[in-house]
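Asker: How does the following fold in three dimensions:
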Amino acid sequence: MTAPDIASEQSSASPEQESPAPSWRESMAVYLQPRVLVVMFLGFSSGLPLALSGSTLQIWMRELGVDLGTIGLFALVGTPYTLKFLWAPLVDALHVPLFTRAFGRRRGWLVFAQLLLIVAVLLLGVTDPARSPFFVALAALLVAATSSTQDIVVDAFRVESLPESEQAAGMAGYVAAYRIGMLVSTAGALVIVSAFESGGLPRGSAWMWGYVVMAALVLIGTVTALVATEPAQSVKVEAETSAETTLARVLRAAVGAFSEFLGRKDAIAALAFVVLFKFTDAFSGTMTAPFVIDLGFSKVDYATIVKGVGLAATLIGGFAGGFVARRYSLATSLWIGGVVQALANLSFSWLAVTGVDQWALALAISAENFTSAIGTVIFVAYLSALCQNPLHTATQYALLTALAAVGRTYLSSGAGYVAKATGWPLFFMICVIVAIPSLVLLGWLQRRGHFEALGPVRV
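Answerer: The predicted model follows:
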């Protein structure tokens, strides 16, 4: 059977039969399935590195007195997250010497990418943001490149390893664990650095050892990859395409994925919507950590609230997003998610006026985490609905998530200059306004029947 035959065989499967709703115990039991647990741990590993080259690094730089404009420009080191679709076909087609033979097609790439990620995080930890900004930027770029490569493999592993009955639980667990990984590398890292400082270490050494701890936590994903089983679908595809040349496999993965997607109605508008939907979050998120430090809060105050109240708000928001997506149509759900995540920025404007008050900070962080989680779960459901061809899921998903990172990486790079020119209260009001283009596109796509063409979406 050839690769196209595999795709047609999967797409011609019979429709799902109506079945009784699962009981509460059956619904919870699926989260304990080994494949779902593996995906959850890999989700943690994917979420961990993002902040290490983002918000956590920004706090480190701000503590050392680095200019706000420079800090904002450091958003550009996230470029690999926006370009990862370019090498996603290579990950699909190429073998890693020794690793692929020892662990398999997907697991080999996972272990290889995670080992490189550990090295990159350690390199970032030994740099000095105040004295060597160029080397800091280079190390942060390496962290983003290895992290985005890991994301490509994890997404492919998740899609290929989970059966239909476990896809929803796997997605929910992955998103929750991803957010927890991000919180560990922000709030957790700040608590660890503060503990090292309290123990008598100089600030630079405390930050270095904090990044060493974060590098060690990447091993959670490595151990998970080692104990996991190579997806049966990956093994089957590998066997069926083994006679093809490497170039043929790369071209099939790349050309097929892009041409199939771009051939759809209103494809360009849909891609623009993918870029802009989370922009309101990205624009404000770039400056949230420096804003809190500027108000006079310590990094321990920020870390404690983010790790405690923020984590709870994130998890509750994730469940709320899942409820919204199940209760309403995809278009309506996107409207709800888009509006609430934009309006949450007003809580930071209020905090800027209120001043140093921990209750106000807790409320603002909770509102941002809660609404962001709602928007994220609904957005992930939309991205999954766009990946309709199982033969190209990994590459198409890499393309879509890369485009979604454009707002965080490029469009947000000038946020520091805007905040410097306007002041914090007005800056966060502007963060609400930048959500308008995505909502205009949402209304236009809805009138064009874009969401009806995607069919029902399972979350």
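Asker: alpha carbons only for contacts and neighbour counts from here, please
Answerer: OK.
Asker: mind checking how far the residue nearest the centre of the chain is from residue 221?
Answerer: For the chain, the residue sitting closest to the mean C-alpha position, by C-alpha atoms, centre = their mean, is residue 47 at 6.3 Å. Distance, residue 47 to residue 221, by C-alpha to C-alpha, to the nearest Å: 11 Å.
Asker: Residue 210 now?
Answerer: 19 Å.
Asker: hmm, back to that, quick one: the residue nearest to the centre of the chain and residue 176 touch, right?
Answerer: No: between residue 47 and residue 176 there is no contact, the gap being 9.6 Å when judged by C-alpha atoms under 8 Å.
Asker: In stretch 34-49, which residues are buried?
Answerer: 35-49 (16 or more other C-alpha atoms under 10 Å).
Asker: Stretch 254-263 too?
Answerer: Burial within stretch 254-263, assessed by neighbour count using 16+ other C-alpha under 10 Å, is assigned to 254, 256-257, 261.
Asker: for stretch 415-425, same thing?
Answerer: 415-419, 424-425.
Asker: Let's compare: structure for the following, please.
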Amino acid sequence: MASEPAAVAPAATTARPSWRDSLRVYLSPPSLRMLALGFSAGLPLLLVLGTLSFRLREAGVDRSTIGYLSWVGLAYGFKWAWAPLVDRLPIPLLTRALGRRRSWLLLAQGGIVAGLLGMAQADPRASLAAVVWSALAVAFASATQDIALDAYRIESAPTDVQPALAASYQTGYRLAMIWAGAGVLWLAARAQGVEAAGYDQAAWQWAYRVMAGSIVVGVLTVLLSPEPAPQPLPRARSAGEWLNTALVEPFAEFFRRYRWQAALVLALIAVYRISDVVMGIMANPFYVDMGFSKDEVAAVTKVYGVVMTLIGAFVGGALALRLGVMRILLLGALLSALTNLLFAWLAGYGHSVPALIAVVSADNLASGLASAAFIGYLSSLTNISYSATQYALFSSMMLLLPKFIAGFSGDYVNAFGYAGFFTSTALLGLPVILLVVLAARVHPAAGSR
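Answerer: All right, here's what the predicted structure looks like:
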């Protein structure tokens, strides 16, 4: 299918768009497609992590085992390892019919559905291994979908529109996480009956089957969407030449383009979300220790938190389109650090639902804004000839160091308390602000997009 022209001004336009034009981009076909595909991307994550942990604990699986099983999520951190295959390798018959990006999206979505049906069928009390292997299949297929989807988004619109597409993607992603988090629990509870207690395999089986069926949102979007304009691929004369083109060249091209400045760019990618990620590990224990009930935390984080994240994402996308990605990237880094200080203030203020609403709302607003700008920034760094491989590398890098440091967050709280911990996570944002200022002087090489 022919590529659909973007319903926005081309990247070369120098005039600043009006606020009306900046917001109108969210109603364009590429943005609406990203909303639906974002839902498809966000659905599997909790089903193999948070929601699965709830199910396993209810089934009597011990907490240590549940903790080890969270390593299933490492598939998302190492997706760069097979990204070159997704970027280059055609799928027999399917690629000819749908194109390179849509064929991989459809194949990955089929893998997600199969894995979720396997998780639905398997009873963790009888065969925990079956649940684990099915969850691993879902995580692998989901990470593959992310690779193909990021490439599809990058190739579907100019660089200046990418923050808006990222905001639409985030919106769909967050809605899917609500459905895969609170929604699946609600489905299982309704199937089991409000008066019943304990683990009910039939109820969880029904809930996971509904989740598998929900992937139809992404499947239909892929089938009804145009394939981006295909990028010419160099013809390989040998297996070694193909491996060099698929595996080595995407990374070599990035370093050739940025030279010594590549270290600066990669450093920024590695630490940009460090304040949020490190702080987020101790957020739920903090709520518990402050005396907030499950109902209070659920209401505040699922309602106010999600709404403010979506507002932040849309505002960030619109501002980046109007003012430029780097200015909003700097604003996001500053706000992410400052809102961590609000948690330090709450630690001293004590139990107060209105105060929790204010702090969570501010934190999620900053997170949504920063995420939209950051995804737009990562998109601007990719060469469209290697979009899947390079973006997979960037999006994997942004979590590895923060996740590693976050592992020590409990020890830090035990030693210095919550107020000291949240203040320290805010200070982690100071190097990020400096790196954004320095990276603002580095522009993507002409013609890379």
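Asker: Check the gap between the aligned partner of the residue nearest to the centre of structure 1 in structure 2 and residue 104 of structure 2 for me.
Answerer: By TM-score structural alignment, residue 47 of structure 1 lines up with residue 42 in structure 2. The gap separating residue 42 of structure 2 from residue 104 of structure 2 is 17 Å, by C-alpha to C-alpha.
Asker: now do residue 139 of structure 2
Answerer: If you go by C-alpha to C-alpha, the gap between residue 139 of structure 2 and residue 104 of structure 2 works out to 15 Å.
Asker: what's around residue 72 of structure 1, how many residues?
Answerer: Neighbourhood size, residue 72 of structure 1 [other C-alpha atoms under 10 Å]: 24.
Asker: again with residue 349 of structure 2
Answerer: 11.
Asker: ok, now how distant is it from residue 336 of structure 2?
Answerer: 20 Å.
Asker: now swap in residue 136 of structure 2 and tell me
Answerer: In terms of C-alpha to C-alpha, residue 136 of structure 2 sits 32 Å off from residue 336 of structure 2.
Asker: same check, this time on residue 219 of structure 2
Answerer: On the measure of C-alpha to C-alpha, residue 219 of structure 2 and residue 336 of structure 2 end up 35 Å apart.
Asker: Which one's more surrounded, the two?
Answerer: residue 336 (28 against 20).
Asker: mind listing what the aligned partner of that one in structure 1 touches?
Answerer: When structure 1 is aligned by TM-score structural alignment, the residue opposite residue 336 of structure 2 is residue 341. Residues near residue 341 of structure 1 by C-alpha atoms under 8 Å, 6 or more residues apart in numbering: 280-281, 368, 371-372, 374-375.
Asker: run the last query once more with 10 Å
Answerer: 277-278, 280-281, 367-376, 432, 435 (C-alpha atoms under 10 Å, 6 or more residues apart in numbering).
Asker: three-state assignment of it?
Answerer: helix (DSSP: H, G, I helix; E, B strand; the rest coil).
Asker: circling back: could the buried residues of stretch 415-425 of structure 1 go into TSV alongside secondary structure and distance to residue 131 of structure 1?
Answerer: Formatted as TSV, these follow (DSSP: H, G, I helix; E, B strand; the rest coil; distance: C-alpha to C-alpha, whole Å):
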residue	secondary structure	distance to residue 131 of structure 1
415	helix	23
416	helix	20
417	helix	22
418	helix	25
419	helix	24
424	helix	28
425	helix	31
